[in-house]
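Q: generate a structure from the sequence data that follows.
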Amino acid sequence: MKPLLEHMVKALVDHPDEIQVKEVIEGQTLRLQLFVHTDDIGKVIGKQGKTARAIRTVLSAAPSPHKRVQLDIME
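A: As a prediction, the model looks like this:
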């Protein structure tokens, strides 16, 4: 799941080298914490959160042993 998220986000941002993804497993939930450069936060979230929503949709459709996948976008 981590490589998929990194691949999608690298195509969107101006500072792809500063992307970090941390995976935290909480029961049957996989929480992905995405850290991006401050200037790239708006690009990852998108207008009215549409880009972030699309990323979450792709992550939830990808095969995973976890019942639920959550995405947190951090600075």
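Q: C-alpha only now, for contacts and for neighbours.
A: OK.
Q: which parts of stretch 47-67 are buried?
A: Judged by neighbour count (16 or more other CA atoms under 10 Å), stretch 47-67 contains these buried residues: T51, A52, I55, R56, L59, S60.
Q: compare with the first, here's sequence two:
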Amino acid sequence: MIELIETIVKSLVDYPEDVVVTVNEDDRKITYNLTVHKDDVGKVIGKQGRVAKAIRTVVYAAATNESKRIHLEIM
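A: The predicted structure follows:
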């Protein structure tokens, strides 16, 4: 899943080397924390959050076989 998130986000940003995805997992959910360069935050979020919503939709669809809930947070 980390590779999927990195692949999507690195194609959108100007500083792909600064894309970092970390994972926090507990009993009920898996949280992916996405960190990008400060100049690329707007590109990842998009107008009215449309790009962020699209990224989350793809990630959630790819995780349908997981037994835990998946969350993607953009830091």
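Q: what's the host helix or strand of H71 of structure 2 packed up against?
A: Using DSSP states H and E, H71 of structure 2 sits in strand 69-74. For strand 69-74 of structure 2, the elements it packs on are strand 29-35, helix 50-62, judged by 3 or more CA pairs under 8 Å, 6 or more residues apart in numbering; DSSP states H and E.
Q: go with 6 Å
A: Here strand 69-74 of structure 2 touches strand 29-35, going by 3 or more CA pairs under 6 Å, 6 or more residues apart in numbering; DSSP states H and E.
Q: contact partners of the following helix or strand past the strand it packs on?
A: Using DSSP H and E, the helix or strand that follows strand 29-35 of structure 2 in sequence is helix 41-45. Contact with helix 41-45 of structure 2 is made by V51, A52, as judged by CA atoms under 6 Å, 6 or more residues apart in numbering.
Q: now the residue of structure 2 most remote from its centre: closest residue in space that isn't a chain neighbour?
A: Centroid-distance maximum for structure 2: D27 at 20.4 Å, with CA atoms, centre = their mean. Excluding the flanking residues, the one nearest D27 of structure 2 by CA to CA, 6 or more residues apart in numbering is K68, at 7.9 Å.
Q: for I30 of structure 2, list the residues it contacts.
A: I30 of structure 2 is in contact with N24, I70, counting by CA under 6 Å, 6+ apart.
Q: switch the cut-off to 7 Å
A: Listed by CA atoms under 7 Å, 6 or more residues apart in numbering, the contact set of I30 of structure 2 reads V23, N24, K68, R69, I70, H71.
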